[in-house]
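Asker: let me see the structure of the following:
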Amino acid sequence: MDIVLIAGMWLDATAWKDVLPALAELGHRPVALTLPGQGDGDTTATYADQVAAVTAAVDAAAGPALVVGHSAACALAWVAADARPTKVARVALIGGMPNADGETYFGAFEPVDGVVPFPGWGTFEGPDSDDMPTELKAAVAHGAIAVPAAITHGVVQLSDERRYDVPVTMVCPEFTPDQAKEWVKTGEIPELAKARRVDYVDIDSGHWPMYTKPVELARILADCTRT
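Answerer: Here you go, the predicted structure:
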C-alpha cells in the first residue's frame, strides 16, 4: 500500500529516513513529504499550500492510501480524509490529534519576525524527549525549519462527514492509549469522538518515534494497512 508520511512542525521528509526502508522491506510504498514552507525554501508558503501538497500526494497514490500525520501534522492527515474520503484507507496519528473545523492549525507558539522557530528542547523536557540522546537532540535542532506564520495561522476547514467513516489509528508515544481514550470520551478530541472506528496502539517512545523507534514504528504502520 502507498503510505503518505507527514512530519510535524519544524521537520521535513528527512525525519522519516529510518522509517522508509523498514516500510519498504515490509512491502509498502512509503512517500515522505517535504511540505511547502517546511524544507523547500519557500518562505511565502501558506497553510493552504500544505493542504494542497498533502491531497496531491493522496491523489498520486496507486489506490487508497494510509495517511500518517505526526504531531501538528495530524491535522493535515485528517484534512486529507475530509478532502479525499474514498482515497484514504486509514489515518494514523502519531503523538497528535486532528483539529476541529474553524480552529487555527498551530497556535502553540507566537511567530517571531513572521516565522515560528523551533523553541528549543527546554519546551519538551520530560516524556516528550527523554528517550532522545543529546547528540540526536542537537542534530534535530540543527536541522529544524522555522515555519512561516502564514502556515501556523491557517484555519482548518472540514466539510465532508464521510471522513468519520475513515478508520483511525492513534499511535500513542509520550501518552498512553488509556489517556487518549479518556480525551476522546470527555470531548477533548471532538473529531475522533465522531469517528466510527478509532484504534489505539502504544509505542514506548517519546514524541518523535521516527527517530528513536523507527523499525517499531514502521511495523505499527504496516499493521495499519491490514484492516
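Asker: going forward, measure contacts and count neighbours with C-alpha atoms only.
Answerer: Fine.
Asker: for Gln157, helix, strand, or coil?
Answerer: The local conformation at Gln157, judged by DSSP: H, G, I helix; E, B strand; the rest coil, is coil.
Asker: hmm, it is touching Pro98, no?
Answerer: No - contact criterion CA atoms under 8 Å: Gln157 and Pro98 do not qualify, at 11.4 Å.
Asker: so between those two, which is more surrounded?
Answerer: Pro98 (22 against 17; other CA atoms under 10 Å).
Asker: identify the residues contacting the closest residue to that one other than its chain neighbours.
Answerer: If the residues on either side of it in the chain are set aside, Pro98 comes closest to Ala75, at 4.2 Å by CA to CA, 6 or more residues apart in numbering. Residues near Ala75 by CA atoms under 8 Å, 6 or more residues apart in numbering: 69, 97-99, 105, 156.
Asker: I have a second one here; can you model it like the first so I can compare?
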Amino acid sequence: MDIILVPGFWLDASSWSAVTPPLEEAGHRVRPLTLPGLESADAPRAEVTLRDHIDAVVAEIDASDGPVVLVGHSGGGAIIYGAIDARPGRVVRGIYVDSGPLADGACINDELPAAAGEVPLPDWSVFEEEDLVDLDDRLRAEFRARAIPQPQHVASDKQQLSDDVRRLQVPATVVACEFSSEMLRGLMEQGHPYVAELARLTDVEFVDLPTGHWPQFTKPAELGAVLLAAVDRD
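Answerer: Just a heads-up that it's a prediction; the model follows:
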C-alpha cells in the first residue's frame, strides 16, 4: 500500500522519521511529503496557497500505481481532505492525526500571528496546555530548531470542495490525542461546528492515543503502530 504522510504546520517530511519504521517493515511504500514553501527557512512562500498544498498531494496520488492511504497531521488533515475530494476513487482511507476534515468554505486557522506572508512558529504560550502534553523541554527545543515558517495563505485560505457525495464515503480513522474519542463523539452528537464535517462522513473510526498535539514527537512508536493497524484494515 502507498501511504502518503502530510505534516502539519511548520514541519517537513522529516517530522515523520520516527513514525515510519513499522510501516516500512510491514512492506508498505511510505511517502512523507515536504509541501511547497516548507523546503527550507529561506524558501519563497508568500504566494503559496492552500490549493497548492492540496495539488501537491493530488500529484502524489496520481503518481501512485494503485489506491493510497492519506495521513494528515493537524492542518494536514484539511489538506488530505481536499485531496480526497479531488480523487475519492483513489483513496481507500484518510487518517487524521489529531485533526479532521475541513468543510467547504472554512479555513484552517486565520488567527495565527503572521507577517510578510508567513506564519512563524509562535511562542509556546500561544498554545493550549492540552496541545503541549508530553512535549518536554528537549522536544520543544528540537521542534523549534526544525520549524519552518508556514505559508500564510495555507492557514487563511478557504477550503474549496466539489464532490459532495464520494468524498464523504471514503473511510476515515481519527487518531484522538488531545481530545479523546469520547469527547469528539459528544461534540458530534451536539452538532458542534468543530466536527460538523467529520459528522457527515459515512465510515469513521476513532483510536485514542492520549498525548499532546504532536504525537509524532511525543509518542512516535505508538503512532506508528496505530497507523499500521489502520492501514492493515484496508
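Asker: follow-up on the earlier one: and the contacts of Ala75 of structure 1, which of them are buried?
Answerer: 69, 97-99, 105, 156 (16 or more other CA atoms under 10 Å).
Asker: and the residues you listed as CSV, adding secondary structure and distance to Asp2 of structure 1?
Answerer: Output for the buried ones among the contacts of Ala75 of structure 1, formatted as CSV (DSSP: H, G, I helix; E, B strand; the rest coil; distance: CA to CA, whole Å):
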residue, secondary structure, distance to Asp2 of structure 1
Gly69, strand, 14
Met97, coil, 22
Pro98, coil, 21
Asn99, coil, 24
Tyr105, coil, 26
Val156, coil, 25
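Asker: excluding chain neighbours, what is closest to the residue mapped onto Glu118 of structure 2 from structure 1?
Answerer: Alignment note: Glu118 of structure 2 maps to Val115 in structure 1; criterion TM-score structural alignment. Spatial nearest neighbour of Val115 of structure 1, excluding adjacent residues (CA to CA, 6+ apart): Pro148 at 4.2 Å.
Asker: give the burial count for the one you found, as a bare number.
Answerer: If you count neighbours by other CA under 10 Å, Pro148 of structure 1 ends up with 24.
Asker: what do we get in structure 2 for it?
Answerer: So Pro148 of structure 1 corresponds to Pro151, using TM-score structural alignment.
Asker: also Leu136 of structure 1?
Answerer: With TM-score structural alignment as the criterion, Leu136 of structure 1 lines up with Leu139 in structure 2.
Asker: residues contacting that match?
Answerer: Contacts for Leu139 of structure 2 (CA under 8 Å, 6+ apart) come out as 217-218.
Asker: with structure 1 overlaid, how far apart is the helix or strand containing it on average?
Answerer: Assigned by DSSP states H and E, Leu139 of structure 2 belongs to helix 137-146. Taking mean CA distance after the TM-score superposition for structure 1, the mean distance separating helix 137-146 of structure 2 from the aligned residues in structure 1 is 1.0 Å.
Asker: immediately after that helix, which helix or strand?
Answerer: Next along the chain after helix 137-146 of structure 2, taking DSSP H and E as the criterion, comes strand 150-151.
Asker: mean distance of that next one to its aligned residues in structure 1, please.
Answerer: Strand 150-151 of structure 2 sits 1.9 Å off on average (mean CA distance after the TM-score superposition for structure 1).
Asker: for that strand, what is the distance to the chain centroid?
Answerer: Chain-centre distance of strand 150-151 of structure 2: 15 Å, with CA atoms, centre = their mean, to the nearest Å.
Asker: which SSE is immediately downstream of it?
Answerer: Using DSSP H and E, the helix or strand that follows strand 150-151 of structure 2 towards the C-terminus is helix 152-156.
Asker: what's next to the helix or strand that that following helix is followed by, contact-wise?
Answerer: Scanning forward in sequence from helix 152-156 of structure 2 by DSSP H and E, the next helix or strand is strand 172-176. Strand 172-176 of structure 2 has contacts (CA under 8 Å, 6+ apart) with 93-100, 201, 203-210, 226, 230.
Asker: just those residues: which are in helices?
Answerer: Secondary structure from DSSP state H places 226, 230 of the contacts of strand 172-176 of structure 2 in helices.
Asker: list only buried entries from the contacts of strand 172-176 of structure 2.
Answerer: The neighbour-count test (16+ other CA under 10 Å) marks 93-100, 201, 204, 206-210, 226, 230 as buried among those.
Asker: where do the strands sit along structure 2?
Answerer: 2-6, 29-32, 68-73, 91-97, 118-119, 150-151, 172-176, 204-208 (DSSP state E).
Asker: quick one: the fourth one aligns where in structure 1?
Answerer: Following TM-score structural alignment, the partner segment of strand 91-97 of structure 2 in structure 1 covers residues 88-94.
Asker: how close does the longest helix belonging to structure 1 sit to structure 2?
Answerer: Longest helix in structure 1, counting residues (DSSP H): helix 47-60. Mean deviation of helix 47-60 of structure 1 from its aligned counterpart in structure 2 after superposition (mean CA distance after the TM-score superposition for structure 1): 1.1 Å.
Asker: could you tell me the angle between that helix and strand 65-70?
Answerer: Note on geometry: by axes from the mean of the first three to the mean of the last three CA atoms, to 10 degrees, helix 47-60 of structure 1 and strand 65-70 are set 150 degrees apart in direction.
Asker: which of the residues in helix 47-60 of structure 1 are buried?
Answerer: Buried residues in helix 47-60 of structure 1, counted by 16+ other CA under 10 Å: 47-48, 50-55, 57-59.
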